[in-house]
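**Student:** Fold the stuff below for me.
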Amino acid sequence: MTDDGRTWIAALIRHFPELIEELAPSRSRTLRDLPGRAPAGPAAPIRLYVSDTIRDVTDGVVELEEAVRERLGLREVATAPVPVRLRRIAGVLDHIAAHPDLLAHVTDETRRMARRCARALGDPEQLVRVAGRCPLCDSVSLRAFPERATVMCVNPPCRHVLKAPEEADAS
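**Tutor:** The predicted structure follows:
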């Protein structure tokens, strides 16, 4: 489970600067820009959904770090940018693992924030090919959707969703 946490934290560390870059409008030259004059303004409008995502992720990371520090009894630390806070959380993941409910919370929140970043950046969900055949249609079309923690047959007439490991244990 700590590997899941590390994966989602790494995704956030990678995507957050991309969000900041995506928010900054292009200053490319337009026909209105004449030599000797100040640029007429941004060529692209600011996308509010990117701004909202940055605010949501920033608030979420701050709250998550505070919850982790409080639960683990760690001292207060200076404020820092989001990637630094995420690295600090990643640095104590082994200690977080001693508290299964806290580890689940950290994993769920970082997954949620990483997915939100990916959506704001227009990244499609990645598929991973799974060896084996679908138990229903016998097709070799099994794919894993890591963000959803789901394995599914992508054969159009079938679309069978395999049980998640937790569901199989409960049966």
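**Student:** okay, CA-based contacts and neighbour counts for the rest of this
**Tutor:** Fine.
**Student:** can you give me the strands for the protein?
**Tutor:** In the chain, strands defined by DSSP state E lie at 128-129, 142-145, 150-153, listed in chain order.
**Student:** which residue ends up closest to the midpoint of the protein in space?
**Tutor:** By C-alpha atoms, centre = their mean, the chain has its centre lying nearest to residue 114, at 1.0 Å.
**Student:** what's the burial count for residue 5?
**Tutor:** Residue 5 is flanked by 23 other residues according to other C-alpha atoms under 10 Å.
**Student:** which residue sits closest to it, ignoring its sequence neighbours?
**Tutor:** residue 107 (4.7 Å; C-alpha to C-alpha, 6 or more residues apart in numbering).
**Student:** For residue 136, see how far away the residue nearest to the centre of the chain is.
**Tutor:** 33 Å (C-alpha to C-alpha, to the nearest Å).
**Student:** Thought residue 11 was touching the residue nearest to residue 5, still the case?
**Tutor:** No: Residue 107 lies out of contact with residue 11 (C-alpha atoms under 8 Å); the separation is 11.9 Å.
**Student:** I'd like to know how many residues surround residue 127.
**Tutor:** 13.
**Student:** residues contacting it?
**Tutor:** Residue 127 sits next to 143, 144, 145, 146 when contact means C-alpha atoms under 8 Å, 6 or more residues apart in numbering.
**Student:** where's it relative to residue 114, distance?
**Tutor:** 16 Å.
**Student:** before we move on, what about residue 155?
**Tutor:** In this view, residue 155 and residue 114 are 28 Å apart by C-alpha to C-alpha.
**Student:** Which parts of this protein are helices?
**Tutor:** 2-23, 48-72, 82-91, 93-96, 100-121, 165-170 (DSSP state H).
**Student:** With distance to residue 29 as extra columns, can I get those in a markdown table?
**Tutor:** Output for these, formatted as a markdown table (distance: least, C-alpha to C-alpha, whole Å):
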| stretch | distance to residue 29 |
| --- | --- |
| helix 2-23 | 18 |
| helix 48-72 | 23 |
| helix 82-91 | 32 |
| helix 93-96 | 46 |
| helix 100-121 | 24 |
| helix 165-170 | 54 |
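**Student:** let's see this one next to it:
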Amino acid sequence: MSDDRRAVWIASLVRRFPDLVDELVPAVRGGARERRGGGPTGGTTAPVRLYVSDAVRDITDGVVELEEAVRERLGLQPVPPAPVPVRLRRIAGLLERIAADPLLAGHVEDETRRMAARCARALGDPEQFVRLPGRCPACDCVSLRAFPERAEVRCVNPVCRQVQVLETEDS
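**Tutor:** The predicted structure follows:
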């Protein structure tokens, strides 16, 4: 496992998290008319999408906890609270030191991959996959696909569905 994979997941979160937060802002259709009592009138705003709100909360909490764990494991002093993208950049700045601790490196990669996948799903992005050359060892079909977000290779032959988990430890 290299710093590059951890950096990719962190960069994805830095780039996409603001889009996720923007999804929480209701879209106004035809003006912001308010009814008595302060609520929107029918049809003026999009409904609250709880799955987006839950994803924002989960990722925010996850990044805060990850930064605290990284700093504690590396023996660094706590830092002041900051927005999620700032915290992610601070973690990215420590990737070289993180790589020296295989347990911490694996944890950082797993958590950033999980949070990037959650962000992508909440934004409606389909999971990305890569078609692999070669044949499935179980059914001999040319149907192997790598799913980086899940860290697995899967045979997409409906009869087979063989799954291999990709190695996440430094080799």
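**Student:** Nearest to residue 39 of the first structure, out of the helices of the first structure?
**Tutor:** helix 2-23 (18.5 Å; C-alpha to C-alpha).
**Student:** Output the contacting helices and strands for the closest one.
**Tutor:** helix 48-72, helix 82-91, helix 93-96, helix 100-121 (3 or more C-alpha pairs under 8 Å, 6 or more residues apart in numbering; DSSP states H and E).
**Student:** Residue in the first structure paired with residue 25 of the second structure?
**Tutor:** Aligning on TM-score structural alignment places residue 25 of the second structure opposite residue 24 in the first structure.
**Student:** Just give the nearest non-adjacent residue to its match, would you?
**Tutor:** residue 46 (7.2 Å).
**Student:** Tell me the residue in the second structure aligned with the one you found.
**Tutor:** Residue 46 of the first structure maps onto residue 48 in the second structure, by TM-score structural alignment.
**Student:** Please apply the same query to residue 122 of the first structure.
**Tutor:** For residue 122 of the first structure, the residue aligned by TM-score structural alignment is residue 124.
**Student:** neighbours of that match, just the number please.
**Tutor:** Using other C-alpha under 10 Å: residue 124 of the second structure sits among 9 other residues.
**Student:** measure it to residue 118 of the second structure for me?
**Tutor:** Counting by C-alpha to C-alpha, the gap from residue 124 of the second structure to residue 118 of the second structure is 10 Å.
**Student:** which ones are touching residue 47 of the first structure?
**Tutor:** residue 23.
**Student:** again with residue 120 of the second structure
**Tutor:** So residue 120 of the second structure contacts 16, 126, 127 (C-alpha under 8 Å, 6+ apart).
**Student:** Excluding sequence neighbours, find me the nearest residue to the first one.
**Tutor:** Leaving aside its sequence neighbours, residue 16 of the second structure sits nearest to residue 119 (C-alpha to C-alpha, 6+ apart; 7.1 Å).
**Student:** what sits against that neighbour?
**Tutor:** 13, 16, 17, 20, 55, 56, 59.
**Student:** what do you get for residue 164 of the first structure?
**Tutor:** 149, 150, 151.
**Student:** Among those residues, name the buried ones.
**Tutor:** Using 16 or more other C-alpha atoms under 10 Å as the burial test, the contacts of residue 164 of the first structure include residue 151 as buried.
**Student:** if we can go back for a sec, my guess is the residue nearest to the centre of the first structure meets residue 11, correct?
**Tutor:** Yes: if you go by C-alpha under 8 Å, residue 114 of the first structure and residue 11 touch, sitting 6.1 Å apart.
**Student:** For residue 137 of the second structure, give its distance to residue 81 of the second structure.
**Tutor:** 49 Å.
**Student:** Correction: the previous question concerned residue 40 of the second structure.
**Tutor:** With C-alpha to C-alpha as the criterion, residue 40 of the second structure and residue 81 of the second structure are 34 Å apart.
**Student:** The two - which one has more neighbours?
**Tutor:** Neighbour tally, residue 40 of the second structure and residue 81, criterion other C-alpha under 10 Å: the higher count belongs to residue 40, 15 against 9.
**Student:** Buried residues of stretch 18-29 of the second structure, list them for me.
**Tutor:** Of all the residues in stretch 18-29 of the second structure, those buried under the rule 16+ other C-alpha under 10 Å are 20, 21, 23, 24.
**Student:** who's in contact with it?
**Tutor:** With C-alpha under 8 Å, 6+ apart as the criterion, stretch 18-29 of the second structure contacts 43-49, 52-53, 56, 119, 122-123.
**Student:** For those residues, give me TSV that also has distance to residue 104 of the second structure.
**Tutor:** Output for the contacts of stretch 18-29 of the second structure, formatted as TSV (distance: C-alpha to C-alpha, whole Å):
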residue	distance to residue 104 of the second structure
43	48
44	47
45	43
46	41
47	40
48	36
49	34
52	29
53	28
56	24
119	22
122	27
123	28
